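sharing a model that was predicted from the sequence below.
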Amino acid sequence: MPRRRIHPPTPRPRGLSLVELMVGLLVGLVVSLVIYQVLAGNEGLRRSTSAGSDAQQNGMFSLAIVAHDLRAAGWGLPTADTMVCARYFTYRDDGSTRGPVPDFPGAAPVRIVDGGSAPGASDRITMMWGSSVRASVADGLLQNVTAVPNGTAARLQPASKVALSTVGGFVWLTDDKNDCALVRITASAPSPLSPDTVILSHDPVAASAGLANYNPPDEAMGELAWPSTFDANPRIHDVGALVLRTYSVDNGNLMARDDFSSGTQVQVANNVVALKAQYGISDAGSQIVNQWVSATLGPAGNWATPSLVDLRRVKAIRLAVVIRSAIKERPDAATGQCAVTSVAPVSWPDGPAIDLSNDPDWRCYRYRSFETVVPLRNVLWANLA
């Protein structure tokens, strides 16, 4: 009888034991944690690098655009020597408010308004320039001028052969009484009394937000105490198109306003937390800056409202803008407090202090200060010593 072959028993299939599963899960969790920490570190580095790059671009752009306008200040304007003014009269009506032109600097091509040292305070800086190459030429008039801009007596008839500002440009109206009124030309016609010259009109126009009126009507002239006549050697200075631009910081933004244009504030750059400026002044009769002063009333003099003599000593502007990173950094995990910034940024050594404590989270941001000195070259060229 044949023998039966006996096969060994087939092993039964086995899965992972509970211990093996738990070890695998633990290893996976450790690997995931390591990967997360690496990614979180790289993301934090990327955020900081990106924020630093954005802050640098904002700072360089903000400083460059303000410095550019400062270099233009004073161009196309009569110097204080050629147009002596004891009082300045200006007017602006944008359809909703009317009165003197805001922040008008008078004889100064640049005027700083000191913001003080309160938390979050910034300075305000205004600069003005024109487009005429003949601004310092005093053009005499054929007639005494009635300042009220309604009627024939308000027309400006130059006595010399001059090509004056086109319609829409500005002229200063003045005389030996040293009252100076800024008016805008609304019409130009050939003069029958003096060949090759023109008769200029400065009538009020309908005001709106898009087109302001700079010539006061009769009632406004009374309210603002404008001079009624210019009858002591009346003359005009042609300044052409005028720019009066004011830079300030508002809610973390660098803002600009042009009061001879729309008159509305526009954002120039964001994450700007401070704007600080000082005058660079020389001794009388000199062009060399030997002192920096804030626009305040203090031991150095009254630079909040400087006199004409002191204005001639201003030769340069020192300017600083402080930029904040756009991204708020996370607080320290152990203390719950932000430690990214512990000391407030500075404008420049021995410069105006910067206090950011109006924002309780100011330490959670990174800051950079950008500073420059801008010589007022148009003042220097005019040799206003």
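On my side now, so go ahead.

going by C-alpha atoms from here, please, whenever you check contacts or count neighbours.
Fine.

name the element the closest residue to Ser294 other than its chain neighbours belongs to?
Leaving out its chain neighbours, the residue that sits closest to Ser294 by C-alpha to C-alpha, 6 or more residues apart in numbering is Gln278, at 4.7 Å. In this assignment (DSSP states H and E), Gln278 forms part of strand 272-282.

give me the contact list for the very next helix or strand once past that strand.
Per DSSP H and E, strand 272-282 leads on to strand 289-293 as the next helix or strand towards the C-terminus. For strand 289-293, the external contacting residues (C-alpha atoms under 8 Å, 6 or more residues apart in numbering) are 278-283, 300, 303, 315-316, 318.

same question, stretch 43-61
269-272, 321-327, 366-370.

what's the offset of that stretch from the middle of its chain?
23 Å (C-alpha atoms, centre = their mean, to the nearest Å).

how far off strand 272-282 does the longest helix seen in the chain point, in degrees?
If you go by DSSP state H, the chain has its longest helix at helix 18-72. Between helix 18-72 and strand 272-282, the angle comes out at 30 degrees (axes from the mean of the first three to the mean of the last three C-alpha atoms, to 10 degrees).

and here is the other one:
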Amino acid sequence: MSPTVQTSCRANAGFSLVEIMVGLLISMLAIIVVLQVFSVFESRKRTLSNGSDALTNNALAFQQMQRDISQAGYGFSAASVFYCNVSWTVASGSSITTPVRLAPVTINPGTAIIPAGDANTDTMLVMYGNNNGQPQGNPITTRTSAIYTVQMPTAFAVGDKVIAAPAACGSTTLLIDEITAVETNTVTVATGSAGTALYNLGPAPVILAYAIRGGNLTVCNYLQNDCGIAANKDKEAVWAPVASNIISLKAVYWRDTALPDMDGIPDSNGHDRAAPASGCDWVRVSAIGMALVARSGAYDKSVVTATSRNAPATINAPTWTENATAPLIGATGSLGPDQAADEPWKHYRYKVLESVVPIRNVAWMGAVQGC
């Protein structure tokens, strides 16, 4: 029996300490390999998702701005009212502090109208109506106080916002008024002012101010709030975020520069940032060149953007020039000097979208006589 007992004891002895240590070492090596593979996989996944997030943010914001710009000028497409000063009452019941130029799209209209955004970024004011009336205005036959006799009163409805404009506005500030009654031959407005034509902006016109603030694209509804008040620029209830990590906005006017008479076609060398100075100058602006830069939301451990990108002075092609000394990308619109090899801004990925957006309601005017 003794040999049998000895054999059974050896069979139940299990692994030796050396065998256990070798097994643990192999398991640890396997875990390390798996973790390394997982780390590489997550890094690549994060890289792809960050770039995708930046592109998505940029695309959504760009699409919204394109839609607004393409509709700009609807309801008042006439050289006689472009460049006129206009004022209105915001939702709180007070008039805006600074009258603005009546124009489809205004780039950098001035800090009294749109407080400056992040460094090295542009601001933009977009205006259009939503009526079904005459874009050239409805002729006013007579006016008695706030009652207008017009050519086509059926083109108006109670609640529509209108502008009574003279043949030449000069220094006169026009008023966005509201229709309170429509009769057989007349329309009645809340206030009333002199004019030769009544422009119908519809019941819900759009006046939007765009600016980059704190690395986000923000928009202010100028009919709801006075966007020109500097104290309001950091209030989210006034300047609502459209998309996060949109850190640069640049825009230029595309003009029909044919002289002396316009031909209704934007010219290849007609892109610049100079503000139009008359109604005819505004009529010549039939498109807006625009570029947006989005930044990925996550900080990457490695340097993923080695060279900063700077907006070109004129946006005339889908390209983005490289410039290491005057970069525009960053959390507040400016990266700062490109001196160190490992600066924080280099650890983010960026996406750029750029396009020339036609202002349809201006382009459809074609060549305007006298301009």
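Received it, and whenever you're ready, just let me know what you need. Source: prediction; values computed, not measured.

TM-score of the superposed pair?
Aligned and superposed, the two chains score 0.75 in TM-score terms (TM-score structural alignment, normalised by the length of the second structure); 323 aligned residues with a C-alpha RMSD of 3.4 Å.

circling back: farthest-separated two in the contacts of strand 289-293 of the first structure?
Asp283 and Arg318 (17.3 Å; C-alpha to C-alpha).

more crowded one of those two?
Arg318 (21 against 15; other C-alpha atoms under 10 Å).

now check the second structure for the residue matching that one.
In the second structure, the residue paired with Arg318 of the first structure is Gly289, using TM-score structural alignment.

mind listing what its match touches?
Gly289 of the second structure sits in contact with 251-254, 271, 315-316, 354-357, where contact means C-alpha under 8 Å, 6+ apart.

so what's the aligned partner of Ala243 of the second structure in the first structure up against?
Aligned counterpart of Ala243 of the second structure in the first structure: Ala269 (TM-score structural alignment). Residues near Ala269 of the first structure by C-alpha under 8 Å, 6+ apart: 58, 61-62, 253-255.

okay, Ala269 of the first structure and Ala163 of the first structure: tell me how far apart.
Noted for Ala269 of the first structure: a distance of 40 Å to Ala163 of the first structure, by C-alpha to C-alpha, to the nearest Å.

for the first structure, just list every one of the helices.
18-72, 218-223, 308-311, 377-381.

turn those into a markdown table, including distance to Ser261 of the first structure and mean neighbour count.
What follows is these, written out as a markdown table (distance: least, C-alpha to C-alpha, whole Å; neighbours: other C-alpha atoms under 10 Å):
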| stretch | distance to Ser261 of the first structure | mean neighbour count |
| --- | --- | --- |
| helix 18-72 | 15 | 15 |
| helix 218-223 | 21 | 14 |
| helix 308-311 | 26 | 16 |
| helix 377-381 | 23 | 17 |
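
so which of the ones you listed gets nearest Phe104 of the first structure?
helix 308-311 (14.5 Å).

check the mean deviation of that closest one from the second structure.
In the superposition with the second structure, the average deviation recorded for helix 308-311 of the first structure is 3.1 Å (mean C-alpha distance after the TM-score superposition for the first structure).

with stretch 24-34 of the first structure instead?
Stretch 24-34 of the first structure sits 1.4 Å off on average (mean C-alpha distance after the TM-score superposition for the first structure).

now that stretch: how far from the chain's centre is it?
The answer for stretch 24-34 of the first structure is 55 Å, by C-alpha atoms, centre = their mean.

next: stretch 249-264 of the second structure.
21 Å.

now swap in stretch 74-94 of the first structure and tell me
Counting by C-alpha atoms, centre = their mean, stretch 74-94 of the first structure comes out at 21 Å from the chain centroid.

gap between the two ends of it?
25 Å.

that stretch: which residues count as buried?
74-80, 83-85, 88-94 (16 or more other C-alpha atoms under 10 Å).
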